[in-house]
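Student: Build me a model from this:
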Amino acid sequence: MNVALWICAGVLAAVALVGGLTKTFVPRAKLAATPGGAWTGHVDARAIKGLGVLEIFAAVGLILPAVLNIAPVMVPITAVCWVLLMVGAMTTHLRLGERMAVAANVIYLAVAVFVAWGGFAHQAFGA
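Tutor: The predicted model follows:
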């Protein structure tokens, strides 16, 4: 179980890091032209970069607390925050009719729920 939680947390952290770096450093016009990126055309560039920075923090929060054994409870807390982020993302993509993006968000949400549940219920990330 612990190995599965680590794998899921790692995959989620990788997704968060890539998404965060993309939103932080890729220009809004280029993001809007990508599949699932239409929402960026309706949002201020600073808000997009802000979301990107939050996703980078999420990537860090999903891994470092457990690796360093400093407040490992932050891993499932970060996973819960990721669930909330995915609910917002799904709402946005549904409004724009982007079904494939919603499907990806559902998968990320499910993985985050598993990491949160495993972290809280089994204290898997604590030493």
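
Student: rest of the way, CA atoms for contacts and neighbours
Tutor: Fine.

Student: Go through stretch 45-52 and flag the buried ones.
Tutor: Buried residues in stretch 45-52, counting neighbours by 16 or more other C-alpha atoms under 10 Å, are found at A45, I48, K49, L51, G52.

Student: Another sequence for comparison is provided below:
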Amino acid sequence: MDLVLWIPSAILAAAFLLSGVTKTSTPYDAYQARPRAGWAHDFSPNAVRAIGILEILGALGLVLPQATGIYPLITPLAAAGLAALLALACLVLHRRGELAPALPYVGTLLVLAIVVAIGRLVLNA
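Tutor: Below is the predicted model of the structure:
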């Protein structure tokens, strides 16, 4: 069962690490101009950067505690936090009328995050 949870954890960690690094390292104006980043117009530069930092922390929280065995309870909490972030992203995209094209990607990540959160919580209990 542990290996079954490592695969979605790795997928989530890679996706959120890439997304978070992009949000924190790309200048705000350049980030807003990217395709599928129209939502950034509704947020301040600091808010977009904070979202990126949360994504990076979530990605690290998915992998490091479980891999090192140090506070492995952080892993399901990180997965739950990323699931909450994705749920909020769905609300923002729905409000902007952009949810339909993003739903396959966001929905898949949301399901993976929920599976990892529940699976790791059960295994670490």
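
Student: so what number do they get for TM-score?
Tutor: The TM-score (TM-score structural alignment, normalised by the length of the second structure) is 0.93; 124 aligned residues with a C-alpha RMSD of 1.3 Å.

Student: re earlier: would you list the buried residues of stretch 45-52 of the first structure in JSON lines and tack on secondary structure and distance to G118 of the first structure?
Tutor: Listed next are these as JSON lines, based on DSSP: H, G, I helix; E, B strand; the rest coil; distance: C-alpha to C-alpha, whole Å:
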{"residue": "A45", "secondary structure": "helix", "distance to G118 of the first structure": "36"}
{"residue": "I48", "secondary structure": "helix", "distance to G118 of the first structure": "30"}
{"residue": "K49", "secondary structure": "helix", "distance to G118 of the first structure": "31"}
{"residue": "L51", "secondary structure": "helix", "distance to G118 of the first structure": "26"}
{"residue": "G52", "secondary structure": "helix", "distance to G118 of the first structure": "26"}
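
Student: okay if I get those residues as TSV plus distance to G10 of the first structure?
Tutor: Shown next, in TSV, are those (distance: C-alpha to C-alpha, whole Å):
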residue	distance to G10 of the first structure
A45	28
I48	24
K49	23
L51	20
G52	18
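
Student: If we only consider these, which is nearest to N69 of the first structure?
Tutor: G52 (25.7 Å; C-alpha to C-alpha).

Student: give me the number of residues near R36 of the second structure?
Tutor: 12 (other C-alpha atoms under 10 Å).

Student: which SS state does it fall under?
Tutor: Assigned by DSSP: H, G, I helix; E, B strand; the rest coil, the conformation of R36 of the second structure is coil.

Student: What is the aligned counterpart of it in the first structure?
Tutor: Using TM-score structural alignment, the equivalent of R36 of the second structure in the first structure is G36.

Student: sec struct for the residue nearest to that match when sequence neighbours are not counted, please.
Tutor: Setting aside the residues directly before and after it, G36 of the first structure is nearest to A101 in space (C-alpha to C-alpha, 6 or more residues apart in numbering), at 5.5 Å. Here A101 of the first structure is helix, with the state taken from three-state DSSP.
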